[in-house]
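Q: I'll drop the sequence and a predicted model, then ask my questions.
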Amino acid sequence: MLLKYTPEEIQKMQRVGAYDRVDKIGEGTYGVVYKAKDIRNQKNVALKRIRLESETEGIPSTAMREISLLRDLKHHSIVELFDVIVSENSIYMVFEYLDMDLKKMLDRHKSSFTPMLVKSYMHQMLDAIAYCHMNRILHRDLKPQNLLIDREGHIKLADFGLARSVNLPIRIYTHEVVTLWYRAPEILLGTKFYCVGVDTWSLGCIFAEMILKRPLFPGDSEIDQLFKIFQQMGTPDETKWPGVSHLSDYKKSFPYWEAQPLPNEMQHDLYAHTLFCELMHYDPTRRLAPKSAMMHPYFDNEEAISEQQKLRVIFDYVCELMKLKLRKLFAIANILKLL
């Protein structure tokens, strides 16, 4: 058996009826995510249903990985796994419910991203990743869709389906990790060895996206992604990045670009600018570790989000919920007209 549970846990897992599905909120390769209500305490939860296609295939490796890691990871900025429920042809993972992911907020509520909120979110993300790295876990898929937020200004790391434990010495890992826009250049260039720097690079990209309110490197293929990085940061060479010419997908024929100044929005705050640069070194060994980044001068004046900011975030959420309800009402009205 791949997972071991106590008799008490097995009994607990059989209670799928304890959760009443409210709405479908997401769908992925291995299953569907619902907003649900725990009928025992009336609290909202996120219910991820993963279909077991056949007895021979068993539980998908991504689900196995996520369950095994989240059973051990307990941190205030990492989404909590409450329960695992096994039925005849499905496995359900019950998570704490948060209102929205960072991508949706970036798409719909750009005005909410004040410098103070960006600073708070960034500090919480660094804290979560520092905790993962302290426990020798790489997330490997950091992107706005995998960062969940609530209306109190909290942001939590989710979706550990591609995460894995790392052992020393560093082993060879698969290259097919991290969504393209947030993928570190060493992965794009075919490195056989990588470690915590891949998460650090992704965090830097997300940091820039919150400031710019748009993706920093929105490539549409691996080579386009590389060239977008090169065009901004300059084409890497042995001076900038010792060993880069030995990576399997590095080509001497790559076009040469000089590094360009960062967009104007990232130059207004000197400390934000320097933090970004320290997270985004070409050489992975030079990237600032998340724990060290939390002590960067950018956070010297870091304070809890003010009540005014909280109210603003709440107001945005209420407006969004009202819009969704109105859309549903209009849809129902249109259906009734057709009857």
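A: The structure has been received and is ready for your questions.

Q: drop to CA atoms for contacts and neighbour counts, all remaining ones
A: Fine.

Q: quick one: the helices in the stretch 151-300 of the chain?
A: 185-188, 197-212, 222-233, 270-279, 290-293 (DSSP state H, counting those that start in this stretch).

Q: Need the winner for burial among those helices.
A: helix 197-212 (a mean of 23; mean count of other Cα atoms under 10 Å).

Q: helices and strands around it, which ones?
A: Using 3 or more Cα pairs under 8 Å, 6 or more residues apart in numbering; DSSP states H and E as the contact test, the elements touching helix 197-212 are helix 115-134, helix 270-279.

Q: Of those helices, give the one that comes closest to Glu209.
A: helix 115-134 (9.9 Å; Cα to Cα).

Q: so Lys43 makes contact with Lys37?
A: Yes: here Lys43 reaches Lys37: they are 5.6 Å apart, a contact under Cα atoms under 8 Å.

Q: Who has more neighbours out of those two?
A: Using other Cα atoms under 10 Å, the more surrounded residue of Lys43 and Lys37 is Lys37, with 20 against 12.

Q: Does the more buried one belong to a helix, a strand or coil?
A: Here Lys37 is recorded as strand under DSSP: H, G, I helix; E, B strand; the rest coil.

Q: Setting aside sequence-adjacent positions, which residue approaches it most closely?
A: Asn44 (4.5 Å; Cα to Cα, 6 or more residues apart in numbering).

Q: so that neighbour is in which element?
A: Using DSSP states H and E, Asn44 maps to strand 43-51.

Q: ok so, going back, can you list the helices of the stretch 151-300 of the chain in TSV and add distance to Lys24?
A: What follows is those, written out as TSV (distance: least, Cα to Cα, whole Å):
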stretch	distance to Lys24
helix 185-188	34
helix 197-212	26
helix 222-233	32
helix 270-279	36
helix 290-293	34
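
Q: Check it against this one:
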Amino acid sequence: MVVCAMHPPASHSAPSFLRQYAGHLGRTALRREPGGGLERDRAYLSLHRTGSLGIVHENVKMGSDGESDQASGTSSDEVQSPVRVRMRNNHHRRISNEDINKRLSLPADIRLPEGYLEKFAMNSPPFDKPMSRRLRRASLSEIGFGKLETYIKLDKLGEGTYATVFKGRSKLTDNLVALKEIRLEHEEGAPCTAIREVSLLKDLKHANIVTLHDIIHTDKCLTLVFEYLEKDLKQYMDDCGSIMSVHNVKIFLFQLLRGLAYCHRRKVLHRDLKPQNLLINEKGELKLADFGLARAKSVPTKTYSNEVVTLWYRPPDVLLGSTEYSTPIDMWGVGCIFYEMITGRPLFPGSTVEDELHLIFRILGTPTEETWPGITTSEEFKTYNFPRYNAEPLVNHAPRIDNDGHDLLSMLLQFEAKKRVSAEDALRHSYFRSLGEQVQSLADTSSIFSVKGIQLQKDPGKRSSVYPESTQGKSRRQSVLF
């Protein structure tokens, strides 16, 4: 993913760009939390004097000027060490772990360092007033955020050109995490995909998007700490013997569309949707991952690269060289994934661009001016000289799909990008009526499984509830990890 305004100059090193980027992240916007009241609960990067790059979570009440540094009554130049923090409370009650968790927006299951409770209670602003940013950074650093020693490496999950991914464990929560170590080449700085992933994930907070917990920066490595999910959708389908329950297909598709609709509302395109980039935990929660190719997009006509999206899930307009696209680029991939879940096999498994287009046109028919206005004048299209294929009913290829599912699939697999259904509209399609009305009004951070009665069914071809850590399985996750 790339934030358009944040391209790192080629001449800048990774540390210098990340330092500038850290300053940029400090300027966050207001949002309203479910509990009410205007607060900030945003993650931003902080460069410490040691050169480490940490992630800090804010939950700060805002002043009328939109800033909070001075709101606590302590200027940024006069901020005291958290060791000298003193609690001034009207009731003089004893400070608790819950107080600190709430004050610093920490997970409920976090383990605070020994003696930290007493240090924090020594000298802090009253709890009804916000902390300064500088004090918050120092407090979180003392707890252990932004430090490699906070995480224990376990199994190596895979290795790519720029990154190695390990299964790990956080000493702060004892929870499993995924540690994505990105090597920093001194000549090139941080890989562009790493900057993209950090740039966008720090702003995406949704139940169906993988969570970025922490960021650690050293001279040689940038480590992204993600929540750990047991398997990806491809592995899940393999475990089912390629025969998934149609009910489970519906639940996974709804979650995919929820996460995607959230991204698209924020003008973020994923651009690399495929089963290997959709992670699933033991509860059945599906989450979008691998935002290395994603991009923040504000102008619908902006030109981007056409070398995006794995071939099997790439829409025909991009295959034919289009570099002007918007959110519909992701919707074609959703249709391909929907079909693959229903049938257990990929819809268009082409080996080359030409082969991919042939497979698409064999099933959907060779496009004409009626089905795709302007296609006959496309130089790329004329170059291939495709045979005239007649469209085949999709239901012939996916007999397990019902009429509503067939209708939704057809709306996703439209040649013309502007005719593809949006993620937001797809969520309201009659195909999902059986899930009930409550799933349509979930808060962004609420799981679909928080709705009473929503649960996965046993898949007909299910072989095992535990994913075997085989070499084959690891290779299937390479695209997620790198």
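A: That came in fine, so what should we check first? Predicted, not measured: the structure shown is a model, and the values here were computed from it.

Q: Would you pull the TM-score for this pair?
A: After superposition, the two chains reach a TM-score of 0.88 (TM-score structural alignment, normalised by the length of the first structure), with 321 aligned residues with a Cα RMSD of 2.2 Å.

Q: right, so of the helices of the stretch 151-300 of the first structure, which gets closest to Pro261 of the first structure?
A: The closest of the helices of the stretch 151-300 of the first structure to Pro261 of the first structure is helix 222-233. By Cα to Cα, the value is 7.5 Å.

Q: In the second structure, what stretch matches the closest one?
A: Using TM-score structural alignment, helix 222-233 of the first structure corresponds to residues 353-364 of the second structure.

Q: Check how far that stretch sits from its aligned residues in the first structure, on average.
A: Here the mean offset of stretch 353-364 of the second structure against the first structure after fitting is 0.3 Å, by mean Cα distance after the TM-score superposition for the first structure.

Q: before we move on, back to that, closest one to Met100 of the first structure among the helices of the stretch 151-300 of the first structure?
A: Shortest distance between Met100 of the first structure and the helices of the stretch 151-300 of the first structure, using Cα to Cα, is found for helix 197-212: 15.3 Å.

Q: circling back: looking at the helices of the stretch 151-300 of the first structure, which is closest to His109 of the first structure?
A: Among the helices of the stretch 151-300 of the first structure, the nearest to His109 of the first structure by Cα to Cα is helix 197-212 (11.1 Å).

Q: Next one: the aligned partner of Tyr271 of the first structure in the second structure from Leu135 of the second structure, what distance?
A: With TM-score structural alignment as the criterion, the equivalent of Tyr271 of the first structure in the second structure is Asp404. Going from Asp404 of the second structure to Leu135 of the second structure by Cα to Cα, to the nearest Å gives 55 Å.

Q: ditto for Leu53 of the second structure
A: Leu53 of the second structure is 16 Å from Leu135 of the second structure, where distance means Cα to Cα.

Q: Tell me which of the two has more neighbours.
A: For Leu53 of the second structure versus Leu135, neighbours defined as other Cα under 10 Å are more numerous around Leu53 (26 against 20).

Q: for the second structure, which residue is closest to the average position?
A: Central residue of the second structure (Cα atoms, centre = their mean): Ile209, 4.0 Å from the mean position.

Q: Show me which positions of the helix ranked longest in the first structure end up buried.
A: The longest helix of the first structure (DSSP state H) is helix 307-338. Residues of helix 307-338 of the first structure classed as buried by neighbour count (16 or more other Cα atoms under 10 Å): Gln309, Lys310, Val313, Ile314, Asp316, Tyr317.

Q: cool, stretch 147-156 of the first structure as well?
A: By neighbour count on 16+ other Cα under 10 Å, the buried set for stretch 147-156 of the first structure is Leu147, Leu148, Ile149, Asp150, Arg151, Gly153, His154, Ile155, Lys156.

Q: how about the first one, what's its match in the second structure?
A: Correspondence of Leu147 of the first structure to the second structure, assessed by TM-score structural alignment: Leu278.

Q: Run through the residues that contact that match.
A: Contacts for Leu278 of the second structure (Cα atoms under 8 Å, 6 or more residues apart in numbering) come out as Asp232, Leu233, Leu286, Lys287, Leu288, Ala289, Val480.

Q: Please repeat the previous calculation with a cut-off of 10 Å.
A: With contact set as Cα atoms under 10 Å, 6 or more residues apart in numbering, Leu278 of the second structure has these partners: 208-210, 229, 231-234, 252, 256, 285-290, 477, 480.

Q: what's the distance between it and Val334 of the second structure?
A: Leu278 of the second structure is 11 Å from Val334 of the second structure, by Cα to Cα.

Q: how much space between the residue nearest to the centre of the second structure and Leu257 of the second structure?
A: From Ile209 of the second structure to Leu257 of the second structure the distance is 11 Å (Cα to Cα).

Q: The stretch 1-150 of the first structure: helices as residue ranges?
A: Using DSSP H, counting those that start in this stretch, helices in the stretch 1-150 of the first structure cover 7-13, 61-70, 102-108, 115-134.

Q: Columns distance to Glu265 of the first structure on top of those, output as TSV?
A: Below are those laid out as TSV (distance: least, Cα to Cα, whole Å):
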stretch	distance to Glu265 of the first structure
helix 7-13	49
helix 61-70	36
helix 102-108	16
helix 115-134	11
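
Q: Tell me which of those helices sits most buried.
A: Using mean count of other Cα under 10 Å, the stretch among the helices of the stretch 1-150 of the first structure with the largest mean neighbour count is helix 115-134, at a mean of 20.

Q: what range in the second structure does it sit on?
A: Using TM-score structural alignment, helix 115-134 of the first structure corresponds to residues 246-265 of the second structure.

Q: compared with the first structure, how much does the matching stretch deviate?
A: Mean for stretch 246-265 of the second structure is 0.5 Å (mean Cα distance after the TM-score superposition for the first structure).

Q: now that stretch, how far from the centre of its chain.
A: Centroid separation between stretch 246-265 of the second structure and its chain, computed with Cα atoms, centre = their mean, to the nearest Å, is 13 Å.

Q: Of the helices of the stretch 151-300 of the first structure, give the one that comes closest to Ile91 of the first structure.
A: Closest approach to Ile91 of the first structure among the helices of the stretch 151-300 of the first structure (Cα to Cα): helix 197-212, 28.6 Å.

Q: Sounds good, over and out.
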